[in-house]
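A.B. asks: Sequence and predicted structure below; questions after.
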Amino acid sequence: MKTFKYLLLITVLILAWTAFVGYGTFSGSLLRPITKGSSSASFIEATKERIENEFVGNMAMVLIENGAVSKDFFYSIDKAVNKHTVFQMASVSKWITSWGIFALVEEGKIKIDEPIDNYLTRWHLPESNFNNQEVTVRNLLSHTSGLVDGLGYGGFVDKDSVQSIEESLTKASDGFWSEGVAKVGNSPNSQYRYSGAGYTILQLIIEEVSGQLFEEYMAEAVFKPLKMAHSTFNWSDSLGSDLVTFYDSDSTIAPHYRYTALAAASLYTCTEDLSLFLKANFAHNSVLRPETIATMNKIHTAANQNTHGLGPMIFGRNDSGDFIVGHDGGNRPAINTAARINLKSKDGIIILETGNPGFATKLGDEWIFWKTGIADYVVIQRSKPFLLSLLVIGYLIIFFSSIIIIRVRNKKGLRGMN
């Protein structure tokens, strides 16, 4: 009977310790940020240590504190990088594209809850088992349209091979990770499913409604008013800007890929311009009204799904009122970008890099944890050795303490019998 009680006690203690470590992991209370310092300089020093252990071809990073740039950091293994060096942004492009859509909404030319077919003449969704008329602009912005394209665009080395928008939506020849067809395969509004084609459709809608090429409209409606002088959706060698050297993860120089899906994957910008864009999310600007931006930055997906606004991703919030929005991007060969802003504190980070397919995203997640204590998969994975050690040490203490207690009690029992 005593043995059973001891075993039960040990089991309860082990379960309690496991629950404690589990709670501390997911709440972030047992995790530690990559730097003990509280300054931007300390975060940059921690970043430099990371670069020493991982290959990064080039990188531009900006830290924003209380609405102003506090520190920047530039790195390259070859050609120097600075705040005007232009990077290809991959899916961060989607966030900027959403501003173009809402500029048309504010002009009364688009209603986000109307069927997208109301704005399309050059291409239409193919017939499906679902009601295509239920797909709205809001759905495309928040990835809740039911589209199952799985794009992910690979791009084209030869710019003469770039498809038209209509051709790409019908069958994207650079859709290497999927069938590449823009079609509805789930009931609209039923679930979150990330869709590159959804933003290519938005690109087409902007052209149809504005009567301009997408890149021309975005330059006039967004870049010029925000003074983003080094930004474009249509790269040309004659632009006079300094395009970064593209690196692959094996440290070789990689080709520059061109895209049909400009809105989804091919904004070109620099840290100076992107800093202006981040600030526009909490400061007065001449593109969108504050109430429009507030609507875009609300969660528009179900609570049990990936959280997404009407353009930006929602990276996290906590009980202190911190609310992180932004977007990440990744394209071949090894482009990775991240832009995040805390709407409460007006702190932000921008990381643009090539040569490493995940460095910017991981660093962005580390920044969120450092600033707010909001921990996600990246921080937990990085802390796994420490957490496992903590679990094992706790189990060993419970086990050996229990043995000592049992022996002491058994000795007392024997003495009592004598």
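C.D. replies: Here it is on my side, so go on.
A.B. asks: C-alpha from now on. contacts and neighbour counts both.
C.D. replies: OK.
A.B. asks: what sits against the residue nearest the centre of the chain?
C.D. replies: Centroid-nearest residue in the chain, with C-alpha atoms, centre = their mean: residue 328, separated by 3.2 Å. Residues near residue 328 by C-alpha atoms under 8 Å, 6 or more residues apart in numbering: 90-92, 336-339, 361.
A.B. asks: Next, count neighbours for residue 396.
C.D. replies: Using other C-alpha atoms under 10 Å, residue 396 is surrounded by 13 other residues.
A.B. asks: Surely it is within a helix?
C.D. replies: Yes - the assignment for residue 396 (DSSP: H, G, I helix; E, B strand; the rest coil) places it in a helix.
A.B. asks: ok so the residue nearest to the centre of the chain is a strand residue?
C.D. replies: Yes - under three-state DSSP, residue 328 falls within a strand.
A.B. asks: tell me which element the residue nearest to it when sequence neighbours are not counted falls in.
C.D. replies: Distances taken as C-alpha to C-alpha, 6 or more residues apart in numbering put residue 338 closest to residue 328, at 4.3 Å, once the chain neighbours are dropped. According to DSSP states H and E, residue 338 maps onto strand 335-342.
A.B. asks: So what touches that strand?
C.D. replies: 88-90, 92, 246, 278, 322-330, 347-361, 364.
A.B. asks: check contacts around residue 89.
C.D. replies: Counting by C-alpha under 8 Å, 6+ apart, residue 89 touches 265-269, 329-330, 335-337, 352.
A.B. asks: which residue ranges form the strands in this protein?
C.D. replies: Ranges of strands in the chain, per DSSP state E, are 58-65, 68-76, 87-88, 268-269, 313-317, 323-331, 335-342, 348-354.
A.B. asks: Sort out which residues of stretch 112-127 are buried, please.
C.D. replies: Within stretch 112-127, the residues that count as buried by 16 or more other C-alpha atoms under 10 Å are 112, 115-117, 119-120, 124-125.
A.B. asks: could I get those residues as CSV with distance to residue 317?
C.D. replies: Shown next, in CSV, are those (distance: C-alpha to C-alpha, whole Å):
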residue, distance to residue 317
112, 26
115, 32
116, 31
117, 35
119, 35
120, 37
124, 38
125, 36
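A.B. asks: Which one of those is nearest to residue 395?
C.D. replies: Distance to residue 395 across these (C-alpha to C-alpha) is lowest for residue 112, with 55.3 Å.
A.B. asks: put this beside the first:
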Amino acid sequence: MMSFIKWVLFVLGAMCIWVLLNVLSTKQGWFKDPIAPANDNASFMAEAVKSIKKEGKGNGIFVLINQGKVFDDFTYSKGEKVTRDTVFGVASLGKWIAAFGVMKLVEQGKLELDAPVASYLTRWQLPPSQFDNKQVTIRRLLSHTAGITDGLGHNGFLTAEQVQPLEQHLTKALDADDGVNGQVLVGIEPGTQFKYSGGSYNLLQLIVEEVSGMSFSTYMNNEVFAPLNMTNTGYDKDLFGSNLAQYFNANGDVRDYPYYTSLAATGLYTSANDLAKFLNQNITVPVAQNTPHNLLVVSTLKDMRSPNATAMGLDIWGLGVMLFASNNADDFIIGHGGQSPSLNATLRVNPSSGNGIIMLTTGNRSLAADTATKWTLWETGNPDIYMLKNMIPKMLKTTAIGCLVILLMSIFYILMARRNARKLATQQQ
């Protein structure tokens, strides 16, 4: 009996060690090689451009940032020329910039992160739910932990005349993706889990208007864009004229950018040069720069990139910003991405080094995100949350096979040991 117990403990111990090794190797990216040697900006630029040339279908710009300054850029287009001042729609990337506007109001004492959002609303209220709506706070809206289950996703509207008033849009978005309800309501107990929600940022947009007394667009221009000299940034695509990048679909045809009610969630238009100015606001080390570095105080920036949401056991979200991977300096690679059917944008930065990446594209659904994933591995040696997500199925398969092999080998060992014991006993007789 004792021998059997020892055997079971040995097998379980071996399996536990195998599982831990697989989890650790996956999380640390031990078997994932960066596309270029560490700290070699020129090599990374060359390898990234090689991939972009191969995969790029429409137009785009890729900018590599080193210590807060542009190291190099690469532009491409099957149509009109693209420059660092060309304006692209950036979809959900705008959530991060909208969060700056929200946190400005927090610093001014006009919003409290943990106060019920209902206390700031007069034009619209969350519908009654089976949960306590008072637990829906600014903090939880920013971090997608407020339990809002709208499923948005916004397709936008073909004409400016079709754009819904914000209150109507919160009640039922007419530009919702297929298969989602498009209603901003509490469907999960607030604070219990992460649930990505474009509607949460629509609600934040309304709160900004209520508290500031201005339209969201005017407020963001006054408090964020103008102070940072982001002169090619805004929410009205018609303001940019010929400076607006052509919007290519996956087939290479030019389509129109939509109009949006959901400005905070997905309606931002901006350029690579303006995003470089915004990126510098998130750097914690002194760098040479031409833009002010005091839009938000250091403690607010630290709060924004502190973990507020988890998934798969990993810290993935702060306040308005994604936490992509450890930067090996007690901080994170932070940023945000944006994706529409044939538009992809990304902005990531290592706050501790001042290094970053900006990429704006049309014609591809994930080229910018894929390039940023390669950059994160190259910058830190750590896989980002998207790479980890893709690696998990293989890890689970490898773990299961390994555990089965351990079990079979241990059984085989026991059987052979018993056979040898019987053979020895026979010989001794």
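C.D. replies: In hand now; what should we look at? Treat the numbers as computed from the prediction; the structure is a model and nothing was measured.
A.B. asks: Any idea what the TM-score is?
C.D. replies: In this superposition the chains share a TM-score of 0.84, using TM-score structural alignment, normalised by the length of the first structure; 395 aligned residues with a C-alpha RMSD of 3.5 Å.
A.B. asks: quick one: the strand holding residue 338 of the first structure aligns where in the second structure?
C.D. replies: Taken onto the second structure by TM-score structural alignment, strand 335-342 of the first structure occupies residues 343-350 there.
A.B. asks: where's residue 58 of the second structure relative to residue 247 of the second structure, distance?
C.D. replies: Distance of residue 58 of the second structure to residue 247 of the second structure, computed by C-alpha to C-alpha, to the nearest Å: 8 Å.
A.B. asks: shared neighbours, those two?
C.D. replies: Overlap of the contact sets of residue 58 of the second structure and residue 247 (by C-alpha under 8 Å, 6+ apart) consists of 362-363.
A.B. asks: about what we covered before: could you give the angle of the strand holding residue 338 of the first structure to strand 58-65?
C.D. replies: Strand 335-342 of the first structure runs at 0 degrees relative to strand 58-65, counting by axes from the mean of the first three to the mean of the last three C-alpha atoms, to 10 degrees.
A.B. asks: in the superposed pair, what's the mean gap between strand 335-342 of the first structure and the second structure?
C.D. replies: For strand 335-342 of the first structure, the mean deviation from the second structure after alignment is 0.6 Å (mean C-alpha distance after the TM-score superposition for the first structure).
A.B. asks: for the stretch 51-200 of the second structure, what spans make up the helices?
C.D. replies: Ranges of helices in the stretch 51-200 of the second structure, per DSSP state H, counting those that start in this stretch, are 94-107, 138-142, 166-171, 198-212.
A.B. asks: and the first one, what does it pack onto?
C.D. replies: So that's helix 94-107 of the second structure. helix 198-212, helix 216-220, helix 263-266, strand 332-340 (3 or more C-alpha pairs under 8 Å, 6 or more residues apart in numbering; DSSP states H and E).
A.B. asks: got the angle between that helix and strand 343-350?
C.D. replies: Angle, helix 94-107 of the second structure to strand 343-350, by the same axes, to 10 degrees: 50 degrees.
A.B. asks: Next: the last one.
C.D. replies: Helix 198-212 of the second structure runs at 70 degrees relative to strand 343-350, counting by the same axes, to 10 degrees.
A.B. asks: so helix 198-212 of the second structure matches what in the first structure?
C.D. replies: Going by TM-score structural alignment: helix 198-212 of the second structure matches residues 196-210.
A.B. asks: aligned partner of residue 181 of the first structure in the second structure?
C.D. replies: Matched by TM-score structural alignment, residue 181 of the first structure corresponds to residue 183 in the second structure.
A.B. asks: wait, doesn't its match sit right on residue 173?
C.D. replies: Yes - applying C-alpha atoms under 8 Å, one finds residue 183 of the second structure in contact with residue 173, separated by 6.5 Å.
A.B. asks: Please compare the two by neighbour count and tell me which comes out ahead.
C.D. replies: Higher neighbour count among residue 183 of the second structure and residue 173: residue 173, with 27 against 22, using other C-alpha under 10 Å.
A.B. asks: Nearest to residue 318 of the second structure, out of the helices of the stretch 51-200 of the second structure?
C.D. replies: When those are compared by C-alpha to C-alpha, helix 138-142 sits nearest residue 318 of the second structure, at 7.8 Å.
A.B. asks: Contacts for stretch 47-54 of the first structure next, please.
C.D. replies: 356, 363.
A.B. asks: What residues sit buried inside that stretch?
C.D. replies: The neighbour-count check on stretch 47-54 of the first structure (16+ other C-alpha under 10 Å) flags residue 47 as buried.
A.B. asks: how far is it from where the chain is centred?
C.D. replies: Once both centres are worked out by C-alpha atoms, centre = their mean, to the nearest Å, stretch 47-54 of the first structure turns out to sit 21 Å from its chain's centre.
A.B. asks: what's the answer for stretch 43-57 of the second structure, then?
C.D. replies: 22 Å.
A.B. asks: List the contacts of the aligned residue in the second structure for residue 372 of the first structure.
C.D. replies: By TM-score structural alignment, residue 372 of the first structure lines up with residue 380 in the second structure. Counting by C-alpha under 8 Å, 6+ apart, residue 380 of the second structure makes contact with 326-328.
A.B. asks: Against residue 412 of the second structure, how distant is residue 422 of the second structure?
C.D. replies: For residue 422 of the second structure, the distance to residue 412 of the second structure - C-alpha to C-alpha - is 15 Å.
A.B. asks: thought residue 378 of the second structure was touching residue 29?
C.D. replies: No - between residue 378 of the second structure and residue 29 there is no contact under C-alpha under 8 Å: 11.1 Å.
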